[in-house]
Structure formats: C-alpha cells, structure tokens
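*Asks:* Can you look at this prediction? I've put the sequence above it.
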Amino acid sequence: MPVTDISTDAENLTMTLTADFAAPVSRLWSAFTDPRQLERFWGPPGWPARFTAFDLRPGGRVDYAMTSPQGESSRGAWEVLSVTDGTGFDVLDSFVDPDGNPMEAFPAMRMTFAFDATDAGSRLTNVTYFTSAEALEQVVAMGAIEGSRMAMNQLDAVLLSLREYAQGKGTRTELLDDQHVRITRLIEGPRELVWRAHHEPELMQQWLLGPDGWQMVECKLGETYRYMWQQGDDESTRFGFEGETVLSEPTWRAVTTERMIGMDAPGTLNDLQLYEEDGATLLTLVIEYADKDMRDMILATGMTEGMETSYARLEAVLAGV
C-alpha cells in the first residue's frame, strides 16, 4: 500500500500523510492536476469525488463533491494559494454548502501537497494545517485518518494504465474492512457497453450466469429488480436475488441493495463504478455486508470464481455487440 504514515501533531495543529509510489514525480503530478484522474482516488471507497470546477492556479478555485452509496453528499472547495509547477501546490480547503458557500461549523484548512523524487520513484507529502486543536479533533473524529489512507491507497491503480494495472489478473477481491470488500475486473470494451450489459435484460441474460450449465430464467429491471437462475431444466435448483436501485448516475455509477429471495438473512449494498481508458473499462464493485461473519460466509461460497466466469463471458458478449 502506498501510504506509509499518517500522523497528527497537536502542538503544531497538523496532520501529515506520506505515501511512496513506484512512478516518477511527473506521473504523480499529472494524477493530482487532472480532475478526471483525481476523481478516481480523492474520495475513499464508497465516497467517490466528482470535480465540477478545476482552476489550479494561484487565485483559482476547485469545487468537488463526494457522494455516499445512499446519496449523501459532502462538498468541498479549494482556494488555490500557490502552485510550483511539477512539484507542489497549496490550497485552502473548505467544506461548502450546495451553493458553494463555506460552512461555518467546519473551519477551513490549509493543505500543502509536495511531490519529491525518491530512488524507487516518488513521494507525496500532504500536510493539513488546522486553526485550532478543536478543529483538528473534529476532523479526526470524522474519520479523516482512515478515510485519507483508503483514498490515497487507490492511487496505485491510477498511476498505471488500466491494462497495466489489471489485465491478466482476472477478478480480484480485496478486504477493505470487516464489512466491505472491493471487486475489480478489467473488461475489454467501452464503458457505455459495460453499463448497458448491466441494465438491459437481453444482454444481462447472456452473461450473468455463473458456472456453465446455468441460465437466467427471470430478469426484471427498473427501480426494483429481480433475477432468477436455474441449472438446466431443473426447476428445483431455482434461486434468485431482488433489490432496489439506491443511486444511478449513467454510465458511471449504480448503487443497489441485494437480498436472496425467500431468505431472512441481511442483504448487501452493492456500489458499482465504471472507468474507461483506451477502450477498456475498469469495473469496481464495493460490497457492504451486515457483518464480518456474513462477509466471510459469502466469500467462502466461491463468489470470486463465479464472478470471473461471468465477467469472462461478458467480454465475449460485448465483442459481438
């Protein structure tokens, strides 16, 4: 993981994050100064950022919003104080309301970003300066340390091209914490087609099948959905899932609930995000479970292997669309 240290200094009212990357400073700089790249890691998993204004020059302003799977929004703005091309910049970071006005309950914080060369590549040093001990404690209590760590640990995937990062590795499952896992898979095909394949029944029934020999016999989509599968012609094997759409931002993000039909067990919250580069799409699915036991029980069913079979089939379907 890139982040090597996050520390707070109550005397100097600072929080310092240090992260090392196997990439040159120029590549790290471009990731922080291109809003489309910055969106891929600025928010932690489950709270991705969208930048609506990006004027990174002294006196300029940057506006962004991070949105939770439930649609809650946390908005921020940078007042750009200084920029040293290629090596760093300083901003005044504020929580803002939907109209872009600073929120009085959350004091603004000065943030410095420094990019330095190392023998192995480059280093990010990010220092946040607070106006009081209370402000520092407030931000830490809001989960800033773990949120920053999880956000910056996503940067490795951005510094490489999508194919360098993911191709040939198949479907990967990462444990984020006791309740969350992240599934990633590179899909050869444009984002629009990958989105359609998740939202058009005639396409979905061709690939979302799991092991060979199974068929999707019911596929109803909309604000609510319902899927049913069975093995061959044996109706006794039939099972399925149902849920609701919580958030939909075509063709980038879809958040849905999921529960097994006829079971009393708690369901999951599934956050699907798609990023395209050079004709390939990185599919990221963050799944929230009720607890660790439920997470481990479902992973033990061979979920990752079953998803890989379906995603490989998806690529073949997209090739023919």
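*Replies:* Yes, it's here. Since the model is a prediction, treat every value here as computed from it, not as a measurement.

*Asks:* Please count neighbours and contacts with C-alpha atoms only from this point.
*Replies:* Noted.

*Asks:* just the strands in the stretch 101-250 of the chain please.
*Replies:* Secondary structure of the stretch 101-250 of the chain (DSSP state E, counting those that start in this stretch): strands at 109-118, 121-129, 172-175, 180-188, 214-220, 224-231, 234-249.

*Asks:* buried sites along the longest helix along the chain?
*Replies:* Under DSSP state H, the helix in the chain containing the largest number of residues is helix 303-319. Applying a neighbour-count criterion of 16 or more other Cα atoms under 10 Å, the buried positions in helix 303-319 are 304-318.

*Asks:* for comparison:
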Amino acid sequence: MPVISATPDLDNLTLTITAEFAAPVDRVWQIYADPRQLEQIWGPPTYPATFVDFEFAPGGQARYFMTSPEGEKFGGWWKFTAIDPTSSLAFDDGFADADLNPVDGMPVSTNLFEFTAIDTGTRAVYTSTYASAADLDKVLEMGVVEGASLSINQIDAFLAA
C-alpha cells in the first residue's frame, strides 16, 4: 500500500499523509497535472471524481464533484497558489455546493503536495493545514484520513494499468 503514515496534529492544525510509489517522480506528477488522470484516483474507489474545470497554474482554479454509488454528488474546489513542476503544488481546498461554488461555514485547507525521488520510486508528502482545531477535527470526523488513504492507495494500480 502506498500510504505509509497519516498524522493529524491538532496543535499545529495539520494533517500529513506520506506515501511511496513504485514510479518515477515525473510519472506521479503527471497524475496531478492532468485532470483526466486525476479523476482516476481522486476520491475513494466507489466515489469517482469528475473535474469540471482545471486550470493548473498559480491563481488557477479546479472544480470537481465526486459521485456516490447511489448517484449523490459531493462538490469541491481548489485554488492553486504555487506550482513547482515535478516537485510540489500548493492549493486551497474547500467544499462546494451543487453548482460547485464554495460552501460557507465548511473547513478550507491550505495544501502542499511534495514529491521527491527515492530509490524505489517516489515519496509524496501531502500536508493540509486548517484555520482551527475545530476545522481539522470536523474533517477528521468526516473520515478524511480514510478517504484520502483510499484515494492515494489507488495510484499504484493506476500506474500499473
């Protein structure tokens, strides 16, 4: 399994997930830079993602929804704040309504995804920072660790296909 650790830190308002993939950094990077590839791994296996907008550049935005097995849609949005090709990407991430507009009152996280080469392929460190312990606690209660781990753990199979 690619995920090797998931560490919530209520003192520092962060959730850090570390994963390792049996593929070179540039190949793992391509998944996050291409919305059609990202759709294959974003969200748990039974909640496939559809990216409606995807402007992969600083200041650009992405809007997407995940669809449950029952057909219910759950929206999200990103605003890219920094991109260092093959090394890292940073973005704000939040919940969206049915029209894919940000939902007031729901947690927004600031995310940094970092990719480094290791002997066996790629190490990815995904760090999400929240505005408050209450926001982090809320997403933890919603199952963010389980959902993110299920999503990330799809990457090796996707790369092997």
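*Replies:* That came through fine. In this text the structure is predicted, and so the values were computed from the model without any measurement.

*Asks:* Is it possible to get JSON lines of the strands of the stretch 101-250 of structure 1 that adds mean neighbour count?
*Replies:* Output for these, formatted as JSON lines (neighbours: other Cα atoms under 10 Å):
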{"stretch": "strand 109-118", "mean neighbour count": "18"}
{"stretch": "strand 121-129", "mean neighbour count": "20"}
{"stretch": "strand 172-175", "mean neighbour count": "14"}
{"stretch": "strand 180-188", "mean neighbour count": "21"}
{"stretch": "strand 214-220", "mean neighbour count": "17"}
{"stretch": "strand 224-231", "mean neighbour count": "18"}
{"stretch": "strand 234-249", "mean neighbour count": "15"}
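
*Asks:* To which residue of structure 2 is A117 of structure 1 aligned?
*Replies:* A117 of structure 1 maps onto A117 in structure 2 when the alignment is built from TM-score structural alignment.

*Asks:* Is that match in contact with D26, as I believe?
*Replies:* No. With contact defined as Cα atoms under 8 Å, A117 of structure 2 and D26 do not form a contacting pair (9.3 Å).

*Asks:* Please tell me how far the most far-flung residue of structure 2 relative to its centre sits from M66 of structure 2.
*Replies:* If you look at how far each residue of structure 2 sits from its centre, by Cα atoms, centre = their mean, the farthest one is D119, at 24.1 Å. For D119 of structure 2, the distance to M66 of structure 2 equals 34 Å [Cα to Cα, to the nearest Å].

*Asks:* residues contacting the residue most central in space within structure 1?
*Replies:* When structure 1 is reduced to its mean C-alpha position, the closest residue under Cα atoms, centre = their mean turns out to be P45, at 4.2 Å. For P45 of structure 1, the contacting residues are 150-151, 286, taking Cα atoms under 8 Å, 6 or more residues apart in numbering as the criterion.

*Asks:* List the members of those residues that persist in structure 2.
*Replies:* Contacts retained in structure 2 from those (both residues aligned by TM-score structural alignment, their matches' Cα atoms under 8 Å), given in the numbering of the listed structure: 150-151.

*Asks:* Show the buried residues in the contacts of P45 of structure 1.
*Replies:* For those, a burial check counting by 16+ other Cα under 10 Å picks out 150-151, 286.

*Asks:* from the residues you listed, which is closest to A166 of structure 1?
*Replies:* Taking Cα to Cα as the measure, V286 is the one of these closest to A166 of structure 1, at 16.5 Å.

*Asks:* Aligned to that closest one, what sits in structure 2?
*Replies:* Alignment note (TM-score structural alignment): V286 of structure 1 has no counterpart in structure 2.

*Asks:* what's the helix or strand for V286 of structure 1?
*Replies:* Secondary structure from DSSP states H and E places V286 of structure 1 in strand 280-288.

*Asks:* Which elements pack onto that strand?
*Replies:* Contact analysis of strand 280-288 of structure 1 by 3 or more Cα pairs under 8 Å, 6 or more residues apart in numbering; DSSP states H and E lists helix 162-166, strand 180-188, helix 191-199, strand 268-277 as its packing neighbours.

*Asks:* With distance to Q37 of structure 1 as new columns, can the ones you listed be given to me in CSV?
*Replies:* Supplementary listing: these in CSV, determined by distance: least, Cα to Cα, whole Å:
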stretch, distance to Q37 of structure 1
helix 162-166, 12
strand 180-188, 17
helix 191-199, 16
strand 268-277, 10
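
*Asks:* Out of these, the one nearest V255 of structure 1 is which?
*Replies:* Put simply, out of these the one that sits nearest V255 of structure 1 is strand 268-277, at 4.4 Å, with distance taken as Cα to Cα.

*Asks:* equivalent range in structure 2 for that closest one?
*Replies:* The alignment of strand 268-277 of structure 1 onto structure 2 (TM-score structural alignment) finds no residues at all.

*Asks:* quick revisit: what span of structure 2 is the longest helix of structure 1 aligned with?
*Replies:* Mapped onto structure 2 using TM-score structural alignment, helix 303-319 of structure 1 covers no residues at all.

*Asks:* Just want the angle from that helix to strand 180-188.
*Replies:* Taking axes from the mean of the first three to the mean of the last three Cα atoms, to 10 degrees, one finds helix 303-319 of structure 1 and strand 180-188 inclined to each other by 30 degrees.

*Asks:* Quick one: list the elements packing against helix 303-319 of structure 1.
*Replies:* With contacts defined as 3+ Cα pairs under 8 Å, 6+ apart, the secondary structure elements packing on helix 303-319 of structure 1 are strand 180-188, helix 191-199, helix 201-207.
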